[in-house]
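Chemist: output the structure for:
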Amino acid sequence: MAPRTPDILDCASAQWIGKRREQEDVVKSLPAAGGMLGIVCDGMGGHLRGDCASCVVAQEFAAVFAESGIEDIPERLTAALHAANRALSAIQKEPEESGTTLLAVFIRDHFLWWISVGDSPLYLWSGADSFRMDRLNEDHSMRPIADSLYRKGKMSLQGALRQRCILRSAVMGGPMELVDISAMPLLLHPGDAVLACSDGLQVWSELLREPSFLALQKARDCSSRELVGIIMEQVKDMLEPQQDNASVWAAVMRKPCEGGK
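Modeler: Got it, this is the predicted structure:
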């Protein structure tokens, strides 16, 4: 059975190594502060020990958030992020020799908060619209900038494709240039699904069409475990030759009489 909070939150996660030699994504899920915390960290493959960086940051963030006495959730998320950044700095032989993205989601009493550094996307799939998935957090890669320049004719297609994967901010033990945080919580409704992903699911989300949504909807209605399983099947079916590590943490809000199977 998928882990969940005592009431109506149904959670599960899944990962796939893709075409990479190592799995540098880390996913954690744990009850904390009367709610559920989900974390996705994507280690930076171009840097030394990306897998170690994602593990250290995820573990420290989870521990500090769970043990914190801070009542204000945005402040609590921010404190956990800075503690995780310091923990990474403490194990580095050289400044910023390794790094990771971080996306942390906290859900309690139908409300959603998040904090993120990097390009790992957070999606809200509304139970009221089965064919729409909205990104909630900012993309700290060059992707939105390069895409905009290409559309305006100021950058070639090849130039845009080369630039898209470059990060503008990451957790590397030093200053974090960009941090996205939900200052106000987002109200969730029964049927809503929250998907915290590594950027290995970016192409999948862009290619979603009605047949894929219908398969996802059927899985969502069954359980979060079924949902993440179908997501990974769809990612694999894309047959991307350079497929990155893919990870997803899903939380589905349900009526008290449901709760997933």
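
Chemist: from now on I want contacts and neighbour counts done on CA atoms only, so please keep to that.
Modeler: Will do.

Chemist: next, count neighbours for residue 223.
Modeler: 23 (other CA atoms under 10 Å).

Chemist: check the one 5 residues further on too.
Modeler: When neighbours are counted by other CA under 10 Å, residue 228 registers 25.

Chemist: next, the buried residues of stretch 229-247.
Modeler: Neighbour-count burial for stretch 229-247 flags 229, 230, 231, 232, 234, 235, 243, 244, 245, 246, 247 (criterion: 16 or more other CA atoms under 10 Å).

Chemist: also this sequence, please, to line up against the first:
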Amino acid sequence: MESTYCTDPGKVRDHNEDSVGVFFGENCLLGIVADGMGGHAAGEIASRMAVDLSSAKWAERSGTPTRDEAESWLNHLVRSINLRIYEYSGTHEACRGMGTTFAAAFCTNDFVVVSTVGDSRVYIWNQGSTARQISEDHTLVNELLKSGQISKEDAEIHPKKHVLMRALGTEPTIALDTSVFDWSKGSHLLICSDGLTNKLSGEKLSEIMEEATGLHEKTEKMINEANHAGGEDNISVIIISQDGGGEKQ
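Modeler: As a prediction, the model looks like this:
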């Protein structure tokens, strides 16, 4: 497994509230994209806390986990980050109400554990196929879509598309959305913030993945395309290759 990532403030915002982390272990790695929310610099603080706490927890673990161990570890991580951010915001006036999305993939050679909160996404892609979203958006619009109140076309242009139903740090407890699945050689994961997916469709992401370029060139191309389409938000993407093709960052 190898991975690369890229993050960019976009063309409109003057600072980047996205935080990204990729951490390598023994036959495993952890990739995280967190998109902060809150006034002033609070969103940036929340997303950075999520990645820094993940880094610290990752440094404490060792070995190659079983499926159950990896799932349990990731669930515990999400709960602990949520509580830490919630407690921090409660004791720092400037950070009141801050939170962050969280999209994480704990990858081994045989399986992947994915856990997400908010609207940062995880996709899986194989050559010749369209990138498939394997996470669920915790948004008002997605709830309306699932209940049949709006169409998929309506969802794409809904004025409240940005409204989150779930984020880390806004409540003392958090509902978990974790899944475990196998992946095979040639598989790639994309972990990204909504600054990318609001601008590029799964078909466009797949088109870039099909190009005969390295993984880092692909992440840069995705960022450039999202900026070309407007770049109103911060943009972040991690690509993880099951069998190489990238560089460690």
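
Chemist: sorry, back to before: could you export the buried residues of stretch 229-247 of structure 1 as CSV, including secondary structure?
Modeler: Listed next are these as CSV, based on DSSP: H, G, I helix; E, B strand; the rest coil:
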residue, secondary structure
229, helix
230, helix
231, helix
232, helix
234, helix
235, helix
243, coil
244, coil
245, coil
246, strand
247, strand
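
Chemist: which elements pack onto whichever helix in structure 2 runs longest?
Modeler: If you go by DSSP state H, structure 2 has its longest helix at helix 67-91. Identification of packing neighbours for helix 67-91 of structure 2 by 3 or more CA pairs under 8 Å, 6 or more residues apart in numbering; DSSP states H and E yields helix 42-60, strand 111-117, strand 178-182.

Chemist: which one of the ones you listed is the most hemmed in?
Modeler: Among these, strand 111-117 has the highest mean neighbour count (mean count of other CA atoms under 10 Å), at a mean of 25.

Chemist: okay, the angle between it and helix 67-91?
Modeler: Taking axes from the mean of the first three to the mean of the last three CA atoms, to 10 degrees, strand 111-117 of structure 2 and helix 67-91 form an angle of 20 degrees between their directions.

Chemist: what's the mean deviation for the helix or strand following strand 111-117 of structure 2 versus structure 1?
Modeler: Using DSSP states H and E, the helix or strand that follows strand 111-117 of structure 2 in sequence is strand 121-125. Here the mean offset of strand 121-125 of structure 2 against structure 1 after fitting is 0.7 Å, by mean CA distance after the TM-score superposition for structure 1.

Chemist: give me the distance from strand 121-125 of structure 2 to the chain's centre.
Modeler: Remark: strand 121-125 of structure 2 is offset 9 Å from the chain centroid, using CA atoms, centre = their mean, to the nearest Å.

Chemist: tell me what angle that strand forms with strand 111-117.
Modeler: With the same axes, to 10 degrees applied, the angle from strand 121-125 of structure 2 to strand 111-117 works out at 150 degrees.

Chemist: what lies in contact with strand 121-125 of structure 2?
Modeler: With CA atoms under 8 Å, 6 or more residues apart in numbering as the test, strand 121-125 of structure 2 has contacts from 103-105, 114, 131-137, 187-194, 206.

Chemist: from those residues, list just the buried residues.
Modeler: For the contacts of strand 121-125 of structure 2, a neighbour count by 16+ other CA under 10 Å gives the buried set as 103-105, 114, 131-137, 188-194, 206.

Chemist: let's see which of the residues you listed end up in strands.
Modeler: 103, 104, 105, 114, 132, 133, 188, 189, 190, 191, 192 (DSSP state E).

Chemist: as JSON lines, these with distance to residue 9 of structure 2 would be great.
Modeler: Below are those laid out as JSON lines (distance: CA to CA, whole Å):
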{"residue": "103", "distance to residue 9 of structure 2": "18"}
{"residue": "104", "distance to residue 9 of structure 2": "20"}
{"residue": "105", "distance to residue 9 of structure 2": "23"}
{"residue": "114", "distance to residue 9 of structure 2": "25"}
{"residue": "132", "distance to residue 9 of structure 2": "25"}
{"residue": "133", "distance to residue 9 of structure 2": "24"}
{"residue": "188", "distance to residue 9 of structure 2": "25"}
{"residue": "189", "distance to residue 9 of structure 2": "22"}
{"residue": "190", "distance to residue 9 of structure 2": "19"}
{"residue": "191", "distance to residue 9 of structure 2": "17"}
{"residue": "192", "distance to residue 9 of structure 2": "14"}
